[in-house]
Structures are given as C-alpha cells and as structure tokens.
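A.B. asks: just need the structure, nothing else, for what follows:
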Amino acid sequence: MQFDSLADFFNMGGYAFYVWLSYGVTFGSLGLLIMLSLRQKKSILAEIAKKIEREERLKETRSSR
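C.D. replies: Have a look, this model is predicted:
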C-alpha cells in the first residue's frame, strides 16, 4: 500500500486507531516482559549469592570446631 503523504501513513486508511493501538500494546508488552525478566534475574542471582555465602560460613564454622 502506498501513501500520498505522511498524514495518510499515520491515518492508515481510517484504521489508525487499531493499527497504532496494536503496535503500542505489542511493544508495551514486550517492554514489560523484558523489565520483569531482568528484575527476576537480579533477584534470583542475589538469592543464589546469599545461599553460597551461608554455605561458606557454615563450612567455616564446621571446620573451626
């Protein structure tokens, strides 16, 4: 489909609301998914680091006895 002007492109032949809404929902969902995944990764890595630290302290206390 060829558009005569930039305004026609953004109007999308009368379907602009649905087209741009679908783009917005898609990119918004992807952005939210990426943000939540990165936050969960950070949380899991912090939890693993704490567990490793606890295990090392437990080893030290057992070996010092």
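A.B. asks: could you use CA atoms for every contact and neighbour count after this?
C.D. replies: OK.
A.B. asks: now do the strands in the protein.
C.D. replies: Counting by DSSP state E, the chain has no strands to list.
A.B. asks: another for comparison:
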Amino acid sequence: MQFDSLSEFFNMGGYGFYVWLAYGVTFGSLALLVIQSMGQKRKVLTEIAKKIQREDRLKENRSNKQ
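C.D. replies: All right, here's what the predicted structure looks like:
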C-alpha cells in the first residue's frame, strides 16, 4: 500500500488508531517484560552473592574453630 502523505500513513485508511494501538501495546508489553526480567536477574544475582558470602563466612568460622 502506498501513501500520498504522512498524515495518510498515520491514518492508515481509517484504521490508524487500531494499528498504532496494537503497535503500542505490543512494544509496551515487550518493554515491561525486558524490564521485569532484568530486575529478576539482578535479584537472583544478589541472592547468589549473599549465599556465597554466607558460605565463605561459615567456612572461615569452621576453620577458626579447629
């Protein structure tokens, strides 16, 4: 489909609202998914680091007692 002007492109033959809304919802959902995934990854890595530190402290305490 060829458009004669930029306003016709955005209007999409009267369906522009639905087309651009669909694009907005899609990209908004993908952005939320990426942001949520990054947050969960950071949380998991922080928990792993805390567990490693705790294990190191426990090993150090065990070696000090012997």
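A.B. asks: TM-score of the superposed pair?
C.D. replies: For this chain pair, the superposition-based TM-score is 0.98 by TM-score structural alignment, normalised by the length of the first structure; 65 aligned residues with a CA RMSD of 0.3 Å.
A.B. asks: please identify the buried residues of stretch 55-65 of the first structure?
C.D. replies: Going by neighbour count (16 or more other CA atoms under 10 Å), nothing in stretch 55-65 of the first structure comes out as buried.
A.B. asks: and for residue 21 of the second structure, the neighbour number?
C.D. replies: Counted with other CA atoms under 10 Å, residues neighbouring residue 21 of the second structure total 12.
A.B. asks: give the contact list for it.
C.D. replies: With contacts taken as CA atoms under 8 Å, 6 or more residues apart in numbering, residue 21 of the second structure has no neighbouring residues.
A.B. asks: in the first structure, which spans are helices?
C.D. replies: 6-11, 16-63 (DSSP state H).
A.B. asks: the residue positioned nearest the centre of the second structure and residue 24 of the second structure: what is the separation?
C.D. replies: Per CA atoms, centre = their mean, the C-alpha nearest to the average position across the second structure is that of residue 34, at 1.7 Å. Counting by CA to CA, to the nearest Å, the separation of residue 34 of the second structure from residue 24 of the second structure is 15 Å.
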